[in-house]
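J.: any chance you could fold what I've pasted below:
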Amino acid sequence: MKLSKKILTLLFALVLTVALAGCGGEEKPKAEEGNKDAAESEKLKVAFVYVGPVGDGGYSYAHDQGRQYLVNEMPDIETTIVESVPEGADSERVITELAEKGNKIIFATSFGYMDPVIKVAQKYPDVTFLHCSGYNTAENVGTYFGRMYQARYLTGIVAGKTTQSNIIGYVAAFPIPEVIRGINAFTLGVRSVNPDAKVKVVWTNTWYDPAAEKEAGKSLLEAGADVIAQHQDTPGPQQAAEEKGKFGIGYNSDMSAMAPKAVLTSAVWNWGPYYVNTVKAVKEGTWKSEEYWGPISDGVVGLAPFGPMVPEDVKQLVETKKQELIDGKFDVFTGPIKDQTGQERVAAGQTMTDAEMLSLDWFVEGVDGTIPK
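T.: Predicted coordinates:
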């Protein structure tokens, strides 16, 4: 009996020990899960609004490449994207929803999002909004863009050296200063090496419409163009050029994969470093509203690798002029510059101000086309 009592006592103690150990074992995973949830909730939420699909091969694709760079550089943040958001009222709804969901930084990547951003920003003063290519700011709204006209000028040199017909086609989106500025810079580059060349412009009034943009490219080829440039978000114009055995200048991202036999080079965006710098500044509490317009020396704009059809002497010519831009020895919009009517708009030795470039509403000499009202 005494032995049985001792055995029972030992068994009871053993069961109690195991039970306590079991309770302790249950608590540990809960604590770890709680820490994980806390870590997740502490992640800074950053959102991106795109006007086209990420797979457009152009503008939205370039922005998303920048976002991916940001995620790789700052894995402690959480990003959200919303694709194919129409400009206007629908974008206001999307941006509002992103703010409501706890995103503390929202990048609105298209010109037509500007007014909706300003409206939403007034309701969410603790959220930082960045609007790409616009001009309206607020205490919690900044604008950002790059001096793409510098890269445009350089691609114009390539086009001017390549054309045999002296007709270069340009498929253009909307008649806003950004697009007009790009056409003018490209034309100045073309005529710096080929004064006889003309740049023929066709408007599509679209940012992303593969079929319409390709058709516009075809119409320019039928009009005698043997090089096709573009301010569009799809590689359609480049594909049209390749199908006709002609050449092209891509835009937004390196478009050579979509038309390898046609693309001489592309004027490209490199948003990644800007996104990293901006998010870091917000996290550190040093961000202030500004109108960022980065030059080629910042790396935010540049050129894609040259195609194998571009001669070495042309590559060297472009590299030399690029270095002059970086060093500040050359500026694209330095006079003398005449408009289509032959009237001098920028005197010799004078350089257009940023305000003048940002409001451009006329074409330089050498452009064949009109600007719709």
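J.: use CA for all of it now, contacts and neighbours both
T.: OK.
J.: can you count the residues close to V51?
T.: 23 (other Cα atoms under 10 Å).
J.: swap in E40?
T.: The number of residues packed near E40 is 13, by other Cα under 10 Å.
J.: ok, it - contacts?
T.: Applying Cα atoms under 8 Å, 6 or more residues apart in numbering, we find E40 in contact with no residue.
J.: tell me which element it is part of?
T.: Using DSSP states H and E, E40 maps to helix 2-42.
J.: kindly report the same for I249.
T.: Going by DSSP H and E, I249 is in strand 247-252.
J.: what packs against that strand?
T.: If you count contacts as 3 or more Cα pairs under 8 Å, 6 or more residues apart in numbering; DSSP states H and E, strand 247-252 packs onto helix 59-73, helix 148-162, strand 227-231, helix 236-243, strand 263-269.
J.: next, the residue nearest to E344 when sequence neighbours are not counted: secondary structure please.
T.: Take E344 and drop its neighbours on the chain: the residue closest to it by Cα to Cα, 6 or more residues apart in numbering is K338, 4.2 Å away. Classification of K338 by DSSP: H, G, I helix; E, B strand; the rest coil places it in strand.
J.: now show me the structure for the sequence below, then we'll compare the two:
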Amino acid sequence: MTDRRTVLKWSAALAATTLLPVSAVNAQSTGPLKVGFVYVGPVGEAGWTFAHDLGRRAVEAAFPGKVKTTFIESVAEGADAERVVRSLAQDGHGLVFTTSFGYMDATLKVARQFPKVMFQHATGYKTAANLGTYDVRTYEGAYLAGVVAGKMSKSGKLGVVGSHPIPEVIRNINAYTLGARSVNPAATTRVIWVNSWFDPGKERQAALTLLAQGADVLMQNTDSPAVLQAAQEKGAYAFGWDSDMHAYGPKAQLAASEINWGVWYTKVVGEMLEGSFKPQQQVWYGLKEGAIDLGRLGDMLPADVKQLVAERRQGIIDGSRPVFMGPLRDQAGKEVVAAGKDMNDKDKLAMSYYLEGVEGTVPGGK
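T.: Next up, the predicted model:
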């Protein structure tokens, strides 16, 4: 079960946390395995953090009586994250999941100080003997959303509300554009960055700006339903991101790119209970493993569009039609993937440029 009293205690007294020396670290005590989760936003009822919390709940359902989970929500990236992660380790948690890219350095630092605790960091790349990384191939959901957008857009102008210009987000933008241009070669994507994972006000304003510039289908890489709500107000289309957001814009949501973190969380916890778990670097689950999908296809989608989504989904799963199949060129026309070749994961993970069809420049890029 979830220790909500602990959640409230940490939320109120985080700044006063007393740090224990490394020698005071306790190994997992007898009884249920204590599993901690650190969230960058509020759990709410939609989005990135909500999807992670669904995964946490899946762990509780899969191992009744064998685990005790704790979650801390709305933890800022930086010093606050380090204090929270350390608090979980000190409090006897044998396994800690930190669920945002900006928690990377804090998680690594604490992991080195608590060698008997296992840590898992989402979307990062720094590891240790007791720290592994994991991610979901969200670009596969973004590509399928792009296929739908390309079919449903009347103007051929698409918009994306971006969070931070890191490879994870740039990859999703490119995949969305590739999906759209696979059915409408003239489609283009414009991006507005809000430099936040969760800021409904900024997300809404960015969405309204994109719509005013002529975009009629929006995607986001942010956590709130503000983009979908703005699209509904203006009679445009958008997608649920990370979870189904249909309730916030039923007339606007074409579909939802939904993450299932429970696939990985239940696997890790099961192996921890068996004593067989070993951290891995860059576990990357996708459609094939059931970790991502484009779900809740809207009633406004014609049957042929739904059928096309099913075909493209299967092509990604069986490898016959990968998302980043060449020939692919960047904005300057330089070939980045040759014809008939699929971009390797190393290059996907380092993606820092826009592909053809995306307008503007990557912030901080050359």
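J.: superposing both, give me the TM-score.
T.: The TM-score (TM-score structural alignment, normalised by the length of the second structure) is 0.90; 334 aligned residues with a Cα RMSD of 1.0 Å.
J.: rewinding a little: report the distance from the helix holding E40 of the first structure to the chain centre.
T.: With Cα atoms, centre = their mean, to the nearest Å as the basis, helix 2-42 of the first structure stands 55 Å off its chain's centre.
J.: have a look at how far, on average, the strand holding I249 of the first structure is from the second structure.
T.: Strand 247-252 of the first structure differs from its equivalent in the second structure by a mean of 1.0 Å after superposition (mean Cα distance after the TM-score superposition for the first structure).
J.: what does V82 of the first structure align to in the second structure?
T.: Residue pairing (TM-score structural alignment): V82 of the first structure is matched to I72 of the second structure.
J.: next up, the contacts around the nearest residue to that match once chain neighbours are set aside.
T.: The shortest distance from I72 of the second structure to any non-neighbouring residue, by Cα to Cα, 6+ apart, is to V38 (5.1 Å). Counting by Cα under 8 Å, 6+ apart, V38 of the second structure makes contact with F71, I72, E73, V75, A81, V84, V85, V96, F97, T98, T99.
J.: and of the residues you listed, the nearest to A106 of the second structure?
T.: Closest approach between the contacts of V38 of the second structure and A106 of the second structure, by Cα to Cα: A81, at 6.5 Å.
J.: helices along the second structure, start to end?
T.: 4-13, 48-62, 79-90, 104-113, 138-152, 167-181, 200-212, 226-233, 262-274, 303-318, 345-349 (DSSP state H).
J.: the third one against the first structure, how far on average?
T.: Compared with the first structure after fitting, helix 79-90 of the second structure has a mean deviation of 0.5 Å; criterion: mean Cα distance after the TM-score superposition for the first structure.
J.: so for that helix, what gets flagged as buried?
T.: Neighbour-count burial for helix 79-90 of the second structure flags A81, E82, R83, V84, V85, R86, S87, L88, A89, Q90 (criterion: 16 or more other Cα atoms under 10 Å).
J.: which residue numbers in the first structure go with stretch 200-217 of the second structure?
T.: Mapped onto the first structure using TM-score structural alignment, stretch 200-217 of the second structure spans residues 210-227.
J.: pull out the buried residues from that stretch.
T.: Residues of stretch 210-227 of the first structure classed as buried by neighbour count (16+ other Cα under 10 Å): 210, 213-221, 225-227.
J.: now render these as JSON lines, adding distance to L3 of the first structure.
T.: Below are those laid out as JSON lines (distance: Cα to Cα, whole Å):
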{"residue": "P210", "distance to L3 of the first structure": "90"}
{"residue": "E213", "distance to L3 of the first structure": "95"}
{"residue": "K214", "distance to L3 of the first structure": "96"}
{"residue": "E215", "distance to L3 of the first structure": "99"}
{"residue": "A216", "distance to L3 of the first structure": "100"}
{"residue": "G217", "distance to L3 of the first structure": "100"}
{"residue": "K218", "distance to L3 of the first structure": "101"}
{"residue": "S219", "distance to L3 of the first structure": "104"}
{"residue": "L220", "distance to L3 of the first structure": "105"}
{"residue": "L221", "distance to L3 of the first structure": "105"}
{"residue": "A225", "distance to L3 of the first structure": "107"}
{"residue": "D226", "distance to L3 of the first structure": "105"}
{"residue": "V227", "distance to L3 of the first structure": "102"}
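J.: just to revisit the earlier point, identify whichever of the helices of the second structure lies nearest to E356 of the second structure.
T.: With Cα to Cα, the closest approach to E356 of the second structure among the helices of the second structure belongs to helix 167-181: 8.4 Å.
J.: what's near enough to touch Q232 of the first structure?
T.: G58, Y59, V171, A172, A173, T206, W207, Y208, E213, Y251.
J.: buried ones among those residues?
T.: By 16+ other Cα under 10 Å, the contacts of Q232 of the first structure give G58, Y59, V171, A172, A173, W207, Y208, E213, Y251 as buried.
J.: how near is the aligned residue in the second structure for the fifth one to Q253 of the second structure?
T.: In the superposition onto the second structure, A173 of the first structure corresponds to S163 when matched by TM-score structural alignment. Remark: distance between S163 of the second structure and Q253 of the second structure (Cα to Cα, to the nearest Å) = 20 Å.
J.: what's the answer for F119 of the second structure, then?
T.: From F119 of the second structure over to Q253 of the second structure the distance is 36 Å, taken as Cα to Cα.
J.: D216 of the second structure now?
T.: 12 Å.
J.: ok, V336 of the second structure next?
T.: Using Cα to Cα, V336 of the second structure is found at 33 Å from Q253 of the second structure.
J.: over to Y139 of the second structure?
T.: Here Y139 of the second structure is placed at a distance of 18 Å from Q253 of the second structure (Cα to Cα).
J.: these two - which one has more neighbours?
T.: Counted by other Cα under 10 Å, Y139 of the second structure and Q253 do not tie: Q253 has more neighbours, with 28 against 24.
J.: residues touching that one, list them.
T.: Contacts of Q253 of the second structure (Cα under 8 Å, 6+ apart): L228, Y237, A238, F239, G240, M245, H246, G298.
J.: repeat the analysis, applying 10 Å as the threshold.
T.: Neighbour list for Q253 of the second structure: 217-218, 228-229, 231-232, 236-240, 244-247, 296-300 [criterion: Cα atoms under 10 Å, 6 or more residues apart in numbering].
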